[in-house]
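Undergrad: what shape does this take:
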Amino acid sequence: MAFQTPLTINEVIGNIHSKKYLLPSIQREFVWSTNQITKLFDSLMRDYPINAFLFWKVSKENVSEFRFYEFLRDYHQRKKRHNEKANLNGSEDIIAVLDGQQRLTSLYIGLKGSYAYKLSYKRWDNEQAYPVRKLYLNLLGSSDDPEYEYEFEFLTDAESKNNDENHHWFPVGKILDLKEQGDVNEYLIENDLSSNSDKTKAKFANRTLFKLHTVIHTTPIISYYLEQSKELDKVLNIFIRVNSGGTTLSYSDLLLSFATAQWEEKDAREEINSFVDEINEIGRGFNVNKDFVLKACLVLSDFNDISFKVDNFNKSNMLKIQDNWDDITKAIRDAMKLISSFGFSRENITSNNLIIPIAYYLKHIGLPDNFEISNATISDRVKIKKWFTRALLKRVFSFMPDGVLKPIRDIINKNNGKEFPLDEIINHFKGTNRTLVFTDEDIKNLMYSKYGHGDTLVIMSILYPWADLRNNFHVDHMHPKSGFTKKKLQKRGISEESIEFYLENYNYIGNLQLLESIPNIEKSNMDFDKWITDTISKETMDDYKSKHYIPKNIDLSITNFEQFLDEREKMIIQKLKSELL
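TA: All right, here's what the predicted structure looks like:
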């Protein structure tokens, strides 16, 4: 391994663009945030070192022996997170990046690509939640953030046009077109930056743009070592060593690297990434990652040790996972379909590890088709749902999940296989910090679950066992939340003391119900007493009140909210006790 003559960023970006630089299959995927990218560019502008890179030269005679991927060019948080497999037909020698992928991808995205991340206030499946952004540099002033000297920002096209006396947003990628210093001068003149009446800003713009030109075109910043070994084992060991510092590879990254190198019949990287994408689209959507899939592989392959340790990533284990891959993926897929049919999704599952015992059980009983809808499995599904909801509410997977996964796997193996061993699991963990047993106090505490919290739908699934949550049910305020303002309550003649109670309690479980989407839309902001009288017939009123835990023979107007809430909470507590105690 020899140190090479450093390169300019412009040369490296050209090599990435022409696909001379590629990524070996053992590399993990791009994970840097926009903040990390802007910090990298700020460091370059301040002449901070960004460490050496490690490249691997693969001759054209040996290219076909390995799998390689292209650099990510336009990152999209939902749709484009995976690297495309490189087409190496008739390829010349290539350079594979062993260390420095995150930095090089960041440079490419900043100079030639784009970055689309989700807006925090929009749903993950909303196409408009991921506006495309490119990197810009403000030429009229430094950053307000004390950690930065230069103001780099990822902006949409519309945002980049918001120039004013303190901002001129320069598209960083345009510096690639300004090849000569004369081109830089022309840009400054054409945009009236050199003649700015504020001389301080004019000087800043001049220094900043020329500095960017120097960083990209002139200074050989990319220092690197070159490895030329033909032995994959040696390259893999080098890769692991160099990635043990800095942003350390997680054990799941190592496992994926080993699987990719050692699977003989499948491409582990493509199989796992595409499977993660597939199962995240089930139902209303999930949020699992490769760590979850790889942990499930260890559990479902019946390895004695299921922890993420390098010793578990040997070739025989990897080949066993490869051989069982189809059964493993069907078990996970069927488990997630089942959980989705219970009404759960990324919005209300606090730990994805809860899905693994269900997948193991389905694999243990032979992976029956249509388990989530078959009439023959109704009783079994009830037991699984009871375990799942209890485990969610008790947070049994909130720490050291292996301490739950292994015992449950052992119990399932010892079970006769007729139905999910709910009682055996409950008895095993009784009296421990993983207990699934509820006390009266536990159930009273559930009454403090609020609208919008993950536990609320879990509780609703217990209270409404008849509701098919695959359909579009909404968690609805019985007394509409729009009525709970101080001004509106005063108009209704509610006392000041009671108003405080109303405002503190309207959002809790006692004022919530499950309602199908169309009736909920129709109900809107109608007073609850008027809506129920106008909508529910006299013949079905008693049945409706029973199904929704509505006290009978009391005034249902908002002026009687305190009595309504008190009596309804008693009914809900009674139901939860019957199910959980």
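Undergrad: all contacts plus neighbour counts: C-alpha atoms, from now on.
TA: Will do.
Undergrad: tell me how many other residues crowd E522.
TA: 11 (other CA atoms under 10 Å).
Undergrad: to compare with the earlier structure, here is another sequence to fold:
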Amino acid sequence: MEGKENIENTLKSANSKGDSFSFSRDYLMRLLLVLADAPTNLKIESFDKKTIQKIRDDWENLSKAFINMVETLVSIGLSDGFLTSYNATMPIVYFIYKGGKINSEGAKKEIRKFLSISMAKRLFGVASNDALRSTRAALQSYDCKKNPFVLSIFDSVTLTGNRTFKVEETDIDYWLDNYTIGPNTYIILSLLYPTLKLSQESFHQDHCHPHVSFDDKPISSLGLSEETVREWQYKRNLLPNLQFLEGRENESKNKTPLKDWIADGNTIKFLPSGVSLELKDFDVFFTERRKLIRGELIRIFNIKIITE
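TA: A predicted model of the protein is given here:
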């Protein structure tokens, strides 16, 4: 009974932090297997007597490592709505459990990168047991007590389907051209806006050119082809037309055309210079801002560009 109460109390504590989470009992049971260096398959036989005893004996440290990780998620502005893979957080808990520290800004930056790659590339969504075993093995050969949490810990990890934690230009292009506003764009924006205190203020994903400007009625006045209209209506929700904006400011901006909003003294990050902000020139704005964001992501992930 005590073990069950410990699990329920720990989950209740974790899920109530920040803007709330949805850590499940299955998640915590699998996490305990990961931390105990046991088989990660969530099956009865995985919980042999030795593993159960290890969990009982070290429950305090196991649960502290988990709660520490959750508090770190809160500090970098994440909550249930922005986590597409809870399993991706388990290697972070393992790092903490093995004596690692993640309180520095440098460590938090690397955790953002790790989670953004894990979720954007869906590394823990397919063959999750393989992903958990492989990342744990990388951490087992790493001195967590003496070294910081860095993305490069997982450079040698290759998962089922030849998937890796390395980011290539093709990955960035895929994110920019396919991920519409939601959890994936949020965590990528968090990389692009590293100085924002996401845990202290409510930041919204704002459309640079307002979402409503692309609705059928207003956009029809531009005389665009039906194909272009549909293309722009898709592009409005992609990263090159998104920014972080404090909640109250976003509500104030609302339907204001981008040109007017900038003319009122506001600005946006990655604003291309010398480019028209009229809606009729959206394609040029989108293309040029995409280049700026792409360049910054290439810098963040330290991708070496090979020129012929």
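Undergrad: tell me which stretches of structure 2 form strands.
TA: Taking DSSP state E to define them, one finds strands in structure 2 at 158-159, 163-164, 203-207, 242-246.
Undergrad: how many residues are close by Y448 of structure 1?
TA: By other CA under 10 Å, neighbour count at Y448 of structure 1 equals 15.
Undergrad: can you check G265 of structure 2 too?
TA: 7.
Undergrad: and if you look at S128 of structure 2?
TA: Neighbour tally, S128 of structure 2, other CA under 10 Å: 18.
Undergrad: if I look at it, how far off is T228 of structure 2?
TA: 40 Å (CA to CA, to the nearest Å).
Undergrad: and P240 of structure 2, by the same measure?
TA: 17 Å.
Undergrad: what does A137 of structure 2 give?
TA: Counting by CA to CA, the gap from A137 of structure 2 to T228 of structure 2 is 49 Å.
Undergrad: also R290 of structure 2?
TA: Relative to T228 of structure 2, and taking CA to CA, R290 of structure 2 is found at 18 Å.
Undergrad: where is the longest helix in structure 2?
TA: helix 282-300 (DSSP state H).
Undergrad: okay, the angle between it and strand 242-246?
TA: Calculated by axes from the mean of the first three to the mean of the last three CA atoms, to 10 degrees, helix 282-300 of structure 2 forms an angle of 80 degrees with strand 242-246.
Undergrad: against structure 1, where does helix 282-300 of structure 2 fall?
TA: Using TM-score structural alignment, helix 282-300 of structure 2 lines up with residues 561-579 of structure 1.
Undergrad: distance from that stretch to the middle of the chain?
TA: Distance of stretch 561-579 of structure 1 from its chain centroid, counting by CA atoms, centre = their mean, to the nearest Å, is 36 Å.
Undergrad: can you tell me what sits against that stretch?
TA: 440, 443-444, 447, 462-463, 501-502, 510-511, 549-551, 554-556 (CA atoms under 8 Å, 6 or more residues apart in numbering).
Undergrad: got the buried residues for stretch 354-369 of structure 1?
TA: The neighbour-count check on stretch 354-369 of structure 1 (16 or more other CA atoms under 10 Å) flags 354-364, 367 as buried.
Undergrad: could you dump the strands of structure 2 to a markdown table with mean neighbour count and distance to L196 of structure 2?
TA: Output for the strands of structure 2, formatted as a markdown table (neighbours: other CA atoms under 10 Å; distance: least, CA to CA, whole Å):
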| stretch | mean neighbour count | distance to L196 of structure 2 |
| --- | --- | --- |
| strand 158-159 | 18 | 33 |
| strand 163-164 | 16 | 29 |
| strand 203-207 | 21 | 9 |
| strand 242-246 | 21 | 9 |
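Undergrad: can you lay out those strands as CSV showing distance to F82 of structure 2?
TA: Below are the strands of structure 2 laid out as CSV (distance: least, CA to CA, whole Å):
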stretch, distance to F82 of structure 2
strand 158-159, 24
strand 163-164, 22
strand 203-207, 12
strand 242-246, 14
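Undergrad: can you tell me which of those is nearest to S63 of structure 2?
TA: Of all those, strand 158-159 sits nearest to S63 of structure 2, with 27.8 Å by CA to CA.
Undergrad: quick one: that closest one to structure 1 mean distance?
TA: On superposition with structure 1, the mean distance recorded for strand 158-159 of structure 2 (mean CA distance after the TM-score superposition for structure 1) is 5.3 Å.
Undergrad: so what touches that strand?
TA: 123, 130-131, 134, 164-165.
Undergrad: 7 Å instead?
TA: Identification of contacts with strand 158-159 of structure 2 by CA atoms under 7 Å, 6 or more residues apart in numbering yields 130-131, 164.
Undergrad: kindly report the same for stretch 407-426 of structure 1.
TA: Applying CA under 7 Å, 6+ apart, the contact partners of stretch 407-426 of structure 1 are 357, 361, 365, 380, 383-384, 387, 436.
Undergrad: residue in structure 1 matching L132 of structure 2?
TA: Match for L132 of structure 2 (TM-score structural alignment): L405.
Undergrad: what's the nearest residue to that match if we skip its chain neighbours?
TA: Distances taken as CA to CA, 6 or more residues apart in numbering place P357 nearest to L405 of structure 1, at 6.6 Å, with adjacent residues excluded.
Undergrad: relative to R333 of structure 1, how far out is that neighbour?
TA: 13 Å.
Undergrad: I16 of structure 1 now?
TA: From I16 of structure 1 to R333 of structure 1 the distance is 37 Å (CA to CA).
Undergrad: got it, and H477 of structure 1?
TA: Taking CA to CA, one finds H477 of structure 1 at 34 Å from R333 of structure 1.
Undergrad: if we can go back for a sec, which one's more surrounded, R290 and T228 of structure 2?
TA: R290 (22 against 12).
Undergrad: which stretches in the stretch 201-308 of structure 2 count as helices?
TA: 216-219, 226-235, 247-253, 258-263, 282-300 (DSSP state H, counting those that start in this stretch).
Undergrad: pick the most deeply packed of those.
TA: helix 282-300 (a mean of 17; mean count of other CA atoms under 10 Å).
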